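Asks: Just the structure for this:
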Amino acid sequence: MFRKTAKAALLAATFALALIGTAEAETLKLGHSTWVGYGPFFIAEEKGFFKEEGVDIQLVTMEDTPAKMAALQAGQIDLVASTVDEFPIYMPPGKMLRYILAVDNSKGGDGIVALKEITKLTDLKGKKVAFETGSVSQFFFDAVIKEAGMSESDVEVVNMTATDAGVAFAARQVDAAVTWEPALSQGANAAHGHLLLSSADKPGLITDVVAVTPETATKHAAELKAFVRAWYRALDFIKTNPDEAIKIMAAGAGGWLADPKVFEDTLRGIEYLDKPMNEKFFGTPEAPGQISQTLGYALQIWSEKGRIQADIKPVDMIDYSFIGG
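Replies: Below is the predicted model of the structure:
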């Protein structure tokens, strides 16, 4: 009887250890689009920083934003990288998300090009302005004109993608366009155009972050901290090995960024956020940083447009416990 009991206990212990091993080796899937800001993820993968820090990350390119957000809520992927303003749009009631890391900040890569005679935001009143509704371009435009005492009703909105907006401006079909590189520079360099305002003038307004569900934040806290540490190591690698880093990131990103020169040129419009920059951007619960203001703008702007399904406050989504790594 004792031998049977001991054998059963041994089998149970073996099974339990197997389960623990499986849990420890569980792969976390990170969904992201093709974007220069996510390049360091590929360095962390290529150089083994993820594994060395104690986390197994699978990078999954997903260009369809609604599908990506639905997969996150359904638990099909574990992390998603996107802009601060975008996540709340896809959060159904009772399905909160947590921001755990800021990865890059647009620093001139997004902006507004306008006719040369339009020299300030208030000059846009009554003018045709092209941008994609429901996108970060609309958020950026609404946020900056709000500070100028304006709203969308003051302009004639022409809905089109960021690329098409740049083309329309180049063809003088609109008076201004909210777009990003390379269309931004093309419009600014046109004989009839100039750069009215860029994201470099509004730091922290267009920032990519990584978000997870509260369940993932609790269940995989150690792995997420390891993920953050690997991100910081990847940024250190970029500083000490810039040429190799560009090649790794371009190859990893692929698509329109596969050419290292294109990747490097696009990189000039953003900045990667290291640990000190994350600490400043997040701040603390007692003294919130820029992320709280940016998210506040997003919640207000998208709520006014009926895009927010849940009752959310910035404090509900910002998790300060991971940026220390």
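Asks: going forward, measure contacts between C-alpha atoms and count neighbours the same way
Replies: Fine.
Asks: How far off centre is the helix or strand containing Leu235?
Replies: In this assignment (DSSP states H and E), Leu235 forms part of helix 221-240. Relative to the centre of its chain, helix 221-240 is centred 16 Å away, using C-alpha atoms, centre = their mean, to the nearest Å.
Asks: And it, what's buried?
Replies: Going by neighbour count (16 or more other C-alpha atoms under 10 Å), the buried part of helix 221-240 is 223-235, 237-238.
Asks: Now show me the structure for the sequence below, then we'll compare the two:
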Amino acid sequence: MKEYLMNHPRRPSALFTIMLLLLASCAKDEGRTTSAAPAARASLRVAVNPVPQSALVIIAAERGYFARENLDVTVSRFPTGKLAFDAVLGGAADVATVADVPIMYALMSGQAPAVLATIERSGKSVKLLARKDAAIASPADLRGKKVGTFKGSSGEFFLDALLAKHHVPSAEVAIVHLQPPDLVTAITRKDVAAISIFEPHIHNAATVLGSNALVVEDPSVYTEIFNVATTEKALAARQDAFVSFLRALQRAADDIRRDPNGAQASVARFTQLDPNVLREIWPMFQFTITTDRVLPDLLRREADFAVRSGSLPAPSSEPQFERVLKPEVLSKATATP
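Replies: Modelled structure (predicted):
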């Protein structure tokens, strides 16, 4: 009997099968290592002064824009911008919403503040409110009167500049320092003849005084520059996170332009301001995200006042006011990918 050899395919041995499985597994692992790993989420602690000027940060947090930029953000509230920025200087926060004056005090005290961007400007946010029944018809009538303000604030600087413009020596005015809410109480109880402070406190006091209120605004002596600021040390260590932070704020700025009513609703919820009050004062604020080249000169003027008034000692050398601006961060945030 003849034996026929048939060309049937042979079954692979068990060892050969195992080798194939191992090779396939290695190929899959190799493919995974070549794909980009998801970027780690950066965390930022944000100190916020709950006022309308902080709108960009408030909106970005409420609408999830920080998360979209791969940031885990923790927001803490502080009653003033100074206290918010003090938290940054002390290491309890990474970035704060803060006006110009606290930045000046930090720089003059040997700190190294770093302004990431200006997020609001206003020539109408800080005002003088006087009682007409105190015989005040203009700032020139403040001579000999008791005027309240918040020490170390833009209100104090505005008052000094306004007095100088109207040729009233500050020594001829009895200036008392109170917390912002207490200023409203003081003028409505007639403890003071006038107050100099930022909104919404002026609006609140004027509402109570009614026709007895004289409100004075003067952008020529002071325009508020409100910012998001950190320190040079934090910026050097976390620049990528701050770039992402500004990208989120840009989204919020776009929202304000497209839907101001929706933006006001977000800000009212966070600040707990009466929506009607917020609607009235909203036009005073110019929301933006920019590098404000006027800021260094304003800081210089404020420093001169602080030294002249005895709030700060004269510096041994000229402070580097221009150094506070960090335009490169915003440039990276707005660059086209």
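Asks: In the first structure, mark out all the strands, start to finish.
Replies: 27-32, 56-61, 79-83, 98-106, 110-115, 128-131, 156-159, 176-180, 193-198, 207-212, 270-272 (DSSP state E).
Asks: Trace the helix holding Leu235 of the first structure over to the second structure and give me the residue numbers.
Replies: The aligned range for helix 221-240 of the first structure in the second structure is 239-258, by TM-score structural alignment.
Asks: what's the average distance of the matching stretch to the first structure?
Replies: Averaged over the aligned pairs, stretch 239-258 of the second structure sits 1.8 Å from the first structure after superposition, using mean C-alpha distance after the TM-score superposition for the first structure.
Asks: So what touches that stretch?
Replies: 42-44, 56-57, 59-60, 65-66, 68-71, 116-117, 235, 262-263, 287-289, 329-330, 332-334 (C-alpha atoms under 8 Å, 6 or more residues apart in numbering).
Asks: Over to stretch 250-270 of the first structure?
Replies: With C-alpha under 8 Å, 6+ apart, stretch 250-270 of the first structure has contacts from 34-39, 42, 104-110, 181-182, 246-247, 249.
Asks: so the helix holding Leu235 of the first structure versus strand 98-106, what angle?
Replies: Counting by axes from the mean of the first three to the mean of the last three C-alpha atoms, to 10 degrees, helix 221-240 of the first structure lies at 10 degrees to strand 98-106.
Asks: so helix 221-240 of the first structure versus strand 56-61, what angle?
Replies: Using the same axes, to 10 degrees: helix 221-240 of the first structure against strand 56-61 is 70 degrees.
Asks: Just send the strands of the first structure back as JSON lines, with distance to Glu304 of the first structure and mean neighbour count too.
Replies: Conversion of the strands of the first structure to JSON lines gives the following (distance: least, C-alpha to C-alpha, whole Å; neighbours: other C-alpha atoms under 10 Å):
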{"stretch": "strand 27-32", "distance to Glu304 of the first structure": "27", "mean neighbour count": "20"}
{"stretch": "strand 56-61", "distance to Glu304 of the first structure": "31", "mean neighbour count": "18"}
{"stretch": "strand 79-83", "distance to Glu304 of the first structure": "19", "mean neighbour count": "25"}
{"stretch": "strand 98-106", "distance to Glu304 of the first structure": "23", "mean neighbour count": "26"}
{"stretch": "strand 110-115", "distance to Glu304 of the first structure": "22", "mean neighbour count": "28"}
{"stretch": "strand 128-131", "distance to Glu304 of the first structure": "18", "mean neighbour count": "25"}
{"stretch": "strand 156-159", "distance to Glu304 of the first structure": "16", "mean neighbour count": "17"}
{"stretch": "strand 176-180", "distance to Glu304 of the first structure": "20", "mean neighbour count": "31"}
{"stretch": "strand 193-198", "distance to Glu304 of the first structure": "24", "mean neighbour count": "21"}
{"stretch": "strand 207-212", "distance to Glu304 of the first structure": "21", "mean neighbour count": "25"}
{"stretch": "strand 270-272", "distance to Glu304 of the first structure": "29", "mean neighbour count": "20"}
